[in-house]
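>>> sequence unknown, structure follows:
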């Protein structure tokens, strides 16, 4: 729960095999919050001791000068906390700023802590016009960047005029900031009021803003970044800076300076900022932002945790470190297949394992509806062919072998926690029935076979399908699933190859339409703000990239989809302009119903839960949540309000 409170009131407060038989150890694994009482928090101390020392030394302004006029007040999940300690985490690579999204998110609006819906954040309030074309935001007065400079509407104007509308930095305006082909218009009303004006209704705009990567993208410190932009700096001076820094052009240099993960000098608005960037190394450190604009119900500035320590390591090492009690809060790179070792070590290593929901629990198969080969395209666009592929998969075998019977067979049509989910969907063609698969394959014209018993295409050439995949987080090893799929398909005469490749190569091939079947997960939660999973909206629609490209380019490139898939695009356009939630939900469910009927993405088996390793004295972690990129991964539990019962141990 959050609410506003005046700064003077705050400062006056004074107190107040995966799951097999060998996993019987899970019985002792409690996911209940620890009942060990915390030592009483010192509520007369309104800031972290390390910040208080800086204030006493004259190196930092007093707290009342660092907080906004109305800080955002956070009601903790369980209780008010104590200052101190570090959270240790593991990452496969430190090149991406994933931990910024998780731990240093900031936005005009955020997903709520109690309920995942947009709530006030840097904007203390907003108004939406009846036609949902105009969104007016009132910014919190007195919010400061991590270097002490004031955050005002001018920062948003800088982002809009100098970045979004600069074609060298933003050649294509993101879809969430457009109405059709028209970019949004940002208007500054005063220092703390702005309007986003759309040419057409945009019913999803608040949800788009709450999506952490989007919300972060529009928050740029104008006072810092102007120096690196030609609209605000003399060309000769900027050219000299670019050359001295070793960049090819000002755009690359500007992007580097704006990168909060790799540039520790870049001011931020999140709870922590990078103090030790990765810079090609194996470790990064983030430390608390002394100007953070949230407080707890006792008026004490957040965050409670001093710092975050992120170390690069292999996926197997993540599991080993977690089981050894050397990771404090994480679900990334941990899956249900790791539960035996995590359960056995939990009590002795000092952690507990929560069971959150996966937002993309399955290992799925995207049939390429825009295949470059017209013969294969006709097959992929045939429901009989897709039904045959589905009936040839032995999901019970996959479930028993890889999930020990704990998984759930089904096709990806959102998860039950998604507001658009329709109960009972995703169940067509699930029965393992090779005979039916054979009949359907014959019916689509695949009656001829070669000397080895494999089917020939209608044009007489050998039929070969390749499942293109990579090692991704799914709770188990994805290639194991696809090898079992291969066995089922070859049993009905479809020669199949599983190509497990590097992720970057996979992305290149899929987005360039160079594939038969894409093997990956399907996000089933909050998909309306990231619609390519179910609607061809860009080249990252892994089951129809050419049709997605056509949509994203306004018809200038790609290929116009057939009527059925064009209908999905039309429904999504209507959804984004829906006059009310009832209409929006109806349209979203119609999109999912079309997937339920047509099975463009074939599912296998879904994992039962997402394990989350939590240090046993880390408090205020939500016991139940959906782990999702769209809600900031572990950030869904608002890490700024987490604390250790015994911070001196961390």
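That came through, no problem. Just so it is clear, the model here is predicted, and its values are computed rather than measured.

>>> please make it C-alpha for all contacts and neighbour counts, starting now.
Will do.

>>> ok, which stretches of the stretch 301-450 of the chain are strands?
In the stretch 301-450 of the chain, the segments counted as strands under DSSP state E, counting those that start in this stretch are 307-312, 329-330, 351-358, 364-367, 408-409.

>>> and what of the stretch 501-650 of the chain?
So, for the stretch 501-650 of the chain - with DSSP E, counting those that start in this stretch - the strands run 517-520, 601-602, 605-606, 610-615, 618-619, 626-627, 643-644.

>>> got another, please set it beside the one above:
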């Protein structure tokens, strides 16, 4: 039980705190889902009243301005890679705690939580909650993850994930009873709950009843050896990690807490996901969510997403669509009359950003790209207004990479920093660096005599990126820099960047362009190789110095110091101050050359689909794309998709 006398910074409880036996008096009689009725009648599945938790999460849709729906129907959507079936974990967005539409944390899988001084976190589970296979979901699943996975040297050689370490120390973790889990740190860990709400959650629990059959400490040795041999892996640890893939979502036998569970064996062109019979959410009329029975996810070529959406083959689609697709989508909307195209905002800090690799292996380019004058020159040589006009009809916002207007940290001066179109200044800065010698075509020469040809590698997935680089090619040629564009597969691109082979790359801006004081600014500091400007610094941080390179530039080290200030801060004012200083460093140092931000994201929605917001924000973090808008509340008219 919670002690009201304890010093509490945040206390959150679910909507329904009464046992379901008492709650049921205020709700209509629960009706069994037609989808599972046959299994219930055959005795293979308990009735719904026995499947839901004793205290389910009850959603008042009218209070949210939404309609109450009916169960049924199949929703069709598309992805462009087989591995992206994991988007069902993103879209489903069942989290211990999750963001609501206002980006405020609310309990979801948890019944509630208690926070004391950002050091002690008490997580309260829902009594009677079950995994999708009917096994109990209790504190034992957290204990299994903590003791038998995260701290097992063979399953997790690097130990628990980074966000569990504060000042290099791990928490004390205890499990007082079946529905209580306590994490306690010596120092504050203000970002702990927000990590749990991410689009890709850390999953600090596991379906222990299922996974123990693959764990050497629990399984019969002979049976485990047979499983290892059958799966053609080298060890029991490799076997366990193969099947323990809660985010990849490709093991149909792995129990889940998501609204839909994978029902497809192996990799298929069409992946089927069916409603989780033990899902913990109800609407206030007593109908178990999700409303939609099945989701069919088709894997198609990236170039076909817009065409197939135009033909009415998607009930809900945004992934794989971009601004350039709006005209063809509008035409299909008018001609076919089966869908509407909503235009949402985007949550990334920049639609397009160029990342000079400060850790490039080429010593000449490394030295040049580390000179801030070169990065500034490349930035001010870009005619962003022309790109916005030509590619986005002036509907985007030209400028440097920084947070969006919806963030309290937005400062127009940071968006304008080194983002003016000024070829004269670009020439002046490059001359100051000493790049004054040119060839017969006006291209500057590097200190070693090579032409100044900057190869920018792309994932080749967005036509607007290639179009923007074509415009930038002309801009840079005018200041003596030749841009060479090289499209690659996304995974190959990232591996080349991480290894230092790539000199520069292009991608989106920061995933989270909507930070609040509680948002960790770790992605602004060299803590992760995924930030393409400093992959080896990120590797060094992530591996505790075992790989990569230590940051050897003062501004980068200052970012790490400010991150530490945020992590140890005790007030929102102190955290906000750290955020603002870090954003100013990025604006001044131009680690990522932002081009435009805020271009509308088309979202195709079937005319028969309800509760999809007409206006929203398409964001990875925070928001999990459709997740923050609660896809389990979407429904088809009459339950027919």
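Arrived safely. Nothing here was measured: the structure is a model prediction, and the numbers come from that model.

>>> overlay the chains and give the TM-score.
The TM-score (TM-score structural alignment, normalised by the length of the second structure) is 0.91; 615 aligned residues with a Cα RMSD of 2.2 Å.

>>> returning to what we had before: can I get the strands of the stretch 501-650 of the first structure in TSV with distance to residue 381 of the first structure and mean neighbour count?
What follows is the strands of the stretch 501-650 of the first structure, written out as TSV (distance: least, Cα to Cα, whole Å; neighbours: other Cα atoms under 10 Å):
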stretch	distance to residue 381 of the first structure	mean neighbour count
strand 517-520	13	25
strand 601-602	11	26
strand 605-606	23	24
strand 610-615	34	25
strand 618-619	51	22
strand 626-627	33	25
strand 643-644	52	25
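
>>> tabulate those strands (a markdown table), appending distance to residue 337 of the first structure.
Rendered in a markdown table, the data for the strands of the stretch 501-650 of the first structure read as follows (distance: least, Cα to Cα, whole Å):
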| stretch | distance to residue 337 of the first structure |
| --- | --- |
| strand 517-520 | 18 |
| strand 601-602 | 22 |
| strand 605-606 | 13 |
| strand 610-615 | 10 |
| strand 618-619 | 24 |
| strand 626-627 | 17 |
| strand 643-644 | 28 |
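
>>> what's the single longest helix in the first structure?
helix 581-598 (DSSP state H).

>>> over which residues of the second structure does that one lie when aligned?
With the alignment judged by TM-score structural alignment, the segment of the second structure matched to helix 581-598 of the first structure spans residues 572-589.

>>> buried sites along the matching stretch?
Of the residues in stretch 572-589 of the second structure, 575, 576, 577, 578, 579, 582, 583, 584, 585, 586, 587, 589 count as buried by neighbour count, 16 or more other Cα atoms under 10 Å.

>>> ok, average deviation of it from the first structure?
With both structures laid over each other, stretch 572-589 of the second structure and its partner residues in the first structure are 1.8 Å apart on average (mean Cα distance after the TM-score superposition for the first structure).

>>> show me the contact partners of that stretch.
Contacts of stretch 572-589 of the second structure with the rest of the structure, by Cα atoms under 8 Å, 6 or more residues apart in numbering, involve 372, 375-376, 400-402, 409, 414-415, 417-418, 517-518, 521, 524, 555, 559, 562-563, 565-567, 569, 592.

>>> also stretch 178-197 of the first structure?
Counting by Cα under 8 Å, 6+ apart, stretch 178-197 of the first structure makes contact with 133-141, 152-154, 157, 160, 173, 177, 198-202, 554, all of which sit outside it.

>>> are any of those residues buried, and which?
For the contacts of stretch 178-197 of the first structure, a neighbour count by 16+ other Cα under 10 Å gives the buried set as 133-141, 152-154, 157, 160, 173, 177, 198-202.

>>> thought residue 350 of the second structure was touching residue 596?
Yes. The criterion here is Cα atoms under 8 Å, and residue 350 of the second structure meets it with residue 596 at 5.7 Å.

>>> turn the buried ones among the contacts of stretch 572-589 of the second structure into a named PyMOL selection, would you?
In PyMOL, selecting the buried portion of those, with burial taken from 16+ other Cα under 10 Å, looks like this:
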select buried, resi 372+375+376+400+401+402+409+414+415+417+418+517+518+521+524+555+559+562+563+565+566+567+569+592
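
>>> just give me the match in the first structure for residue 128 of the second structure.
Using TM-score structural alignment, residue 128 of the second structure lines up with residue 142 in the first structure.

>>> and that match, how far is that from residue 15 of the first structure?
Residue 142 of the first structure sits 25 Å away from residue 15 of the first structure when distances are taken as Cα to Cα, to the nearest Å.

>>> can you check residue 566 of the first structure too?
Relative to residue 15 of the first structure, and taking Cα to Cα, residue 566 of the first structure is found at 60 Å.

>>> these two: which has the busier surroundings?
Taking neighbours as other Cα atoms under 10 Å, residue 566 of the first structure and residue 15 compare with residue 566 leading, 17 against 12.

>>> map that one onto the second structure.
Applying TM-score structural alignment, one finds that residue 566 of the first structure aligns to residue 557 in the second structure.

>>> and the end-to-end length of stretch 342-350 of the second structure?
One end of stretch 342-350 of the second structure to the other measures 20 Å (Cα to Cα).

>>> do stretch 100-110 of the second structure as well
Between the start and the finish of stretch 100-110 of the second structure there is a gap of 15 Å, counting by Cα to Cα.

>>> could you give the number of residues near the closest residue to residue 49 of the second structure other than its chain neighbours?
What sits nearest to residue 49 of the second structure in space, not counting adjacent residues and going by Cα to Cα, 6 or more residues apart in numbering, is residue 30, at 6.9 Å. When neighbours are defined as other Cα under 10 Å, residue 30 of the second structure has 15 of them.

>>> so residue 30 of the second structure sits against residue 48, correct?
Yes. Between residue 30 of the second structure and residue 48 a contact is recorded at 7.3 Å, counting by Cα under 8 Å.
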